[in-house]
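[1] just coords:
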């Protein structure tokens, strides 16, 4: 596993008092964690990763994350997945 940058925890991006996403990073990669709103089917989630831009949102709505990146990313090795949370882990 690549060495984590300090501090070794997830960081939170908050806008207008609402958590938008969390992230962690190593010297080689950045991981973003986005919680879908309750009741939104996973098939409606959209994520577009370009060399200098990222968009995240729900199909049929404006993206809620629409951001130019400070440094270019390697799009050929970038990907996104949807993971399900076991509610028993959230206690």
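    Received the coordinates, thanks. What you see is a predicted model, and the numbers here were worked out from it, not measured in a lab. Numbers count the residues shown, from 1 in each chain.
[2] contacts, neighbours, all on C-alpha from now
    Will do.
[3] Next secondary structure element downstream of the longest strand anywhere in the chain?
    Across the chain, the strand with the greatest residue count (assigned by DSSP state E) is strand 18-25. Note on strand 18-25: by DSSP states H and E, the next helix or strand toward the C-terminus is strand 30-33.
[4] Next up, a structure to set beside the first:
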């Protein structure tokens, strides 16, 4: 008979997995971070390089980053699609005299965590352990914000035993129908 791990065992297991993941990510020739909306990649390069020495190819589904004439740092299919027009790269100086190719990728699907930058990445992260940054309703686009506000309203209504926005809409339609058809008897009607 198997038993569930205790909270301390689960915590230790999660900590070990996180340490292993961090170690694996450190072996990559680049660093990357993400939010639910975008992804940033930093590729360290020699301080003597200039923009014309760097080759960055970005399409909706592919990314290649290399020093011209050398083996690429990244070359593969992106884990998910990006908005190319909203994505960009720069070559920036960093402390210690080096430089880095800084790449900003704007995710097409703003509701999805990536487990790697490219599908052929040697190391992938466990996206179920991603802890999102706190966001405010104001950070969301209009359509998403409306959807979230409706879900929050419906949740509060359910907790108070009141009808959801959808149920309220049905009741309003029924009241209008009853007002338009006073000759009909709704006294024995049952609604589910």
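    Nice, I can see it. These numbers were taken from a predicted model, which means no experiment stands behind them.
[5] hmm, back to that, go through the longest strand of the first structure and flag the buried ones.
    Taking 16 or more other CA atoms under 10 Å as the basis for neighbour counts, the residues of strand 18-25 of the first structure that come out buried are 20-22, 24-25.
[6] residues in contact with the most centrally placed residue in the first structure?
    The geometric centre of the first structure, computed from its C-alpha atoms, lies nearest to residue 32 (CA atoms, centre = their mean), at 3.1 Å. For residue 32 of the first structure, the set of contacting residues under the criterion of CA atoms under 8 Å, 6 or more residues apart in numbering consists of 21-24.
[7] hmm, who's touching stretch 60-70 of the first structure?
    Counting by CA under 8 Å, 6+ apart, the neighbours of stretch 60-70 of the first structure from elsewhere in the structure are 52-57.
[8] make it 10 Å
    Contact partners of stretch 60-70 of the first structure, identified using CA atoms under 10 Å, 6 or more residues apart in numbering, comprise 20-21, 44-48, 50-58.
[9] residue ranges of the strands in the second structure, please?
    Taking DSSP E to define them, one finds strands in the second structure at 31-34, 38-45, 54-58, 62-67, 74-77, 88-93, 99-106.
[10] would TSV of the ones you listed with distance to residue 177 of the second structure be doable?
    Output for those, formatted as TSV (distance: least, CA to CA, whole Å):
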stretch	distance to residue 177 of the second structure
strand 31-34	51
strand 38-45	48
strand 54-58	56
strand 62-67	55
strand 74-77	55
strand 88-93	56
strand 99-106	48
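[11] Out of those strands, flag the one nearest residue 13 of the second structure.
    strand 31-34 (22.9 Å; CA to CA).
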